[in-house]
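Engineer: Got a predicted structure plus its sequence, pasted below:
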Amino acid sequence: MSDPQNPVAEPAYKDRVFRSPAGIAGGVLLLALGAWLGVDAVLRGEGRTPWLALAGLLLAVPLVVAYTVRPAVYANDDRLRVRNPFRTITLPWASIATLRSGYSNEVLTRAGAKYQLWAIPVSLRGRKKAARRQSQAAASGDPTGGRPFLDPHAPPSRSSGDQAMDELRELAERQETAESTQGEPVVRWAYEVLAPAAAGAVLLAVLLAVT
């Protein structure tokens, strides 16, 4: 349980986590391919090739992880935590002005800052598919859209990204006035990603310069 003497103590309940399964799957495949090619170059390469391969891996692996595996959005009754490729932004619900969806999903703070939710991508194809299903159901008069296993009283189907944003908006509206949600946004840079990527870039540039 939270410490009653410490108003910023960690909540006792688990966060709701939003991630992109497609992004994670793509990242794992890229990492596997990079490891295969990189290890092969290190073991069988000649001259500077092994060093170039190591420098390339040192640069590429953190970037692939940052853009595919790392992004996540954590939500609980107190705050929203957005883990983007190079930053982690902690936003108490009271500091959030709105969550909006366009060509990307974003959160806007009352101070005017804007942060993209990398872990909840927008699927225009998913939106068109959901809209087409709804229009077909309306035209046929079938509330289940031709899928009888669905509850006819359930809300209209939406893409997974839009459903996630709806959940976050509902939580933000419900919790924005709660005492535990007050505070200012906190931004932390992901030096565990930036440092090795920068080191790999410098090493690769040096090796290419002397080749």
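Structural biologist: Sure, I can see it. Computed from a prediction, not measured in an experiment: that's the story for all the values here.
Engineer: For the rest of this, base every contact and every neighbour count on C-alpha atoms.
Structural biologist: Will do.
Engineer: what about the strands in the chain?
Structural biologist: 16-18, 72-75, 79-83, 87-92, 96-101, 105-109, 114-116, 186-189 (DSSP state E).
Engineer: Now do the third one against strand 87-92: the angle between them, please.
Structural biologist: This means strand 79-83. 170 degrees (axes from the mean of the first three to the mean of the last three CA atoms, to 10 degrees).
Engineer: next, the one to line up against it:
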Amino acid sequence: MKHPVPSAVWLLSLFYLAYFALVGIYIIFLPKMLVESGYSAAQVGVIFAASPLMRFLLPFWFQRLGGVHRRHYLGALIVAFGASLLFFVTLGSFTAFFAANLLYGAAMGIILPYVDTIALQVISRERYGRVRLWGSIGFMAIALWLGQVLQTPLQSLVYLAVLALLTLMTGWTLTRYDRGEAVSPADEKTP
């Protein structure tokens, strides 16, 4: 039986809260913000198809690199925050916003699986569900909160950037609990 470090449990809970609040803003409020900023429904659809595409392609790329390692994860945290800031300056250009969204989608596709791996190294599977519940709370809370307080479309980008920064800070701190680098299936020895 694993005996979790109390600070790791709180940090994981805060990470999941911030990460899934970030996801909530992205999928609930950004499409409306883009439409109100002059994007067509087709353009919004193309932009929001980019993230799943990146999550599909990334495993193939990282398999060739030998797996996702800590440096990739830390880079993804920085890229996700940077892309959230790029959204402000690229909003006026479909192509530039699409490119920023590709970066954002790629980064977000790396971050969560890596933290899930850390979580399962530190806490038991039974406790994992309770810690991950904070993600659902974050998603619901941001949906309810922003549904009441948003007055301009750009405000959603401010909340997105702030939560991306919180995700970066908690995610970076979580690396102290990482017990090893990821391995590629190619690294496994066959008897």
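Structural biologist: Looks like it came in fine. Source: prediction; values computed, not measured.
Engineer: Mind checking the TM-score on these two?
Structural biologist: After superposition, the two chains reach a TM-score of 0.27 (TM-score structural alignment, normalised by the length of the second structure), with 94 aligned residues with a CA RMSD of 5.7 Å.
Engineer: ok, how many other residues are close to residue 30 of the first structure?
Structural biologist: 17 (other CA atoms under 10 Å).
Engineer: Now residue 90 of the first structure. Nearest residue, chain neighbours left out?
Structural biologist: Distance criterion CA to CA, 6 or more residues apart in numbering; nearest residue to residue 90 of the first structure, sequence neighbours excluded, is residue 81 at 4.4 Å.
Engineer: Report the separation between the one you found and residue 75 of the first structure.
Structural biologist: Distance, residue 81 of the first structure to residue 75 of the first structure, using CA to CA, to the nearest Å: 6 Å.
Engineer: what does residue 49 of the first structure give?
Structural biologist: 45 Å.
Engineer: Next: residue 164 of the first structure.
Structural biologist: Taking CA to CA, one finds residue 164 of the first structure at 11 Å from residue 75 of the first structure.
Engineer: what about those two, which has more around it?
Structural biologist: Legend: neighbour count by other CA under 10 Å for residue 164 of the first structure and residue 75, higher for residue 75 (22 against 15).
Engineer: tell me the most buried of the strands of the first structure?
Structural biologist: The highest mean neighbour count among these, using mean count of other CA atoms under 10 Å, belongs to strand 79-83: a mean of 25.
Engineer: and that strand with strand 105-109, angle?
Structural biologist: Computed by the same axes, to 10 degrees, the angle separating strand 79-83 of the first structure from strand 105-109 equals 130 degrees.
Engineer: Show me what strand 79-83 of the first structure is packed against.
Structural biologist: On a contact count with 3 or more CA pairs under 8 Å, 6 or more residues apart in numbering; DSSP states H and E, strand 79-83 of the first structure meets strand 72-75, strand 87-92.
Engineer: Relative to residue 124 of the first structure, which of these is closest?
Structural biologist: With CA to CA, the closest approach to residue 124 of the first structure among those belongs to strand 72-75: 20.2 Å.
Engineer: Tell me the helices and strands packed up against that closest one.
Structural biologist: Using 3+ CA pairs under 8 Å, 6+ apart, strand 72-75 of the first structure sits against strand 16-18, strand 79-83.
Engineer: would you list the strands of the first structure in TSV and tack on distance to residue 206 of the first structure?
Structural biologist: Listed next are the strands of the first structure as TSV, based on distance: least, CA to CA, whole Å:
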stretch	distance to residue 206 of the first structure
strand 16-18	40
strand 72-75	34
strand 79-83	32
strand 87-92	28
strand 96-101	43
strand 105-109	38
strand 114-116	34
strand 186-189	26
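Engineer: Counting neighbours, what do you get for residue 27 of the first structure?
Structural biologist: 21.
Engineer: Surely it and residue 63 touch.
Structural biologist: No: look at residue 27 of the first structure against residue 63 with CA atoms under 8 Å: they stay out of range, at 9.9 Å.
Engineer: mind listing what the nearest residue to residue 98 of the first structure once chain neighbours are set aside touches?
Structural biologist: The shortest distance from residue 98 of the first structure to any non-neighbouring residue, by CA to CA, 6+ apart, is to residue 108 (5.4 Å). Applying CA atoms under 8 Å, 6 or more residues apart in numbering to residue 108 of the first structure gives the contacts 96-100, 114-115.
Engineer: what helices or strands is the lengthiest helix in the first structure leaning on?
Structural biologist: Longest helix in the first structure by number of residues (criterion: DSSP state H): helix 21-44. With contacts defined as 3+ CA pairs under 8 Å, 6+ apart, helix 21-44 of the first structure has these neighbours: helix 49-64.
Engineer: Next, the angle helix 21-44 makes with the helix it packs on.
Structural biologist: 170 degrees.
Engineer: elements contacting helix 49-64 of the first structure?
Structural biologist: helix 21-44, helix 191-210.
Engineer: what comes up buried for the first one?
Structural biologist: Going by neighbour count (16 or more other CA atoms under 10 Å), the buried part of helix 21-44 of the first structure is 23-24, 27-28, 30-31, 34, 38, 41-42.
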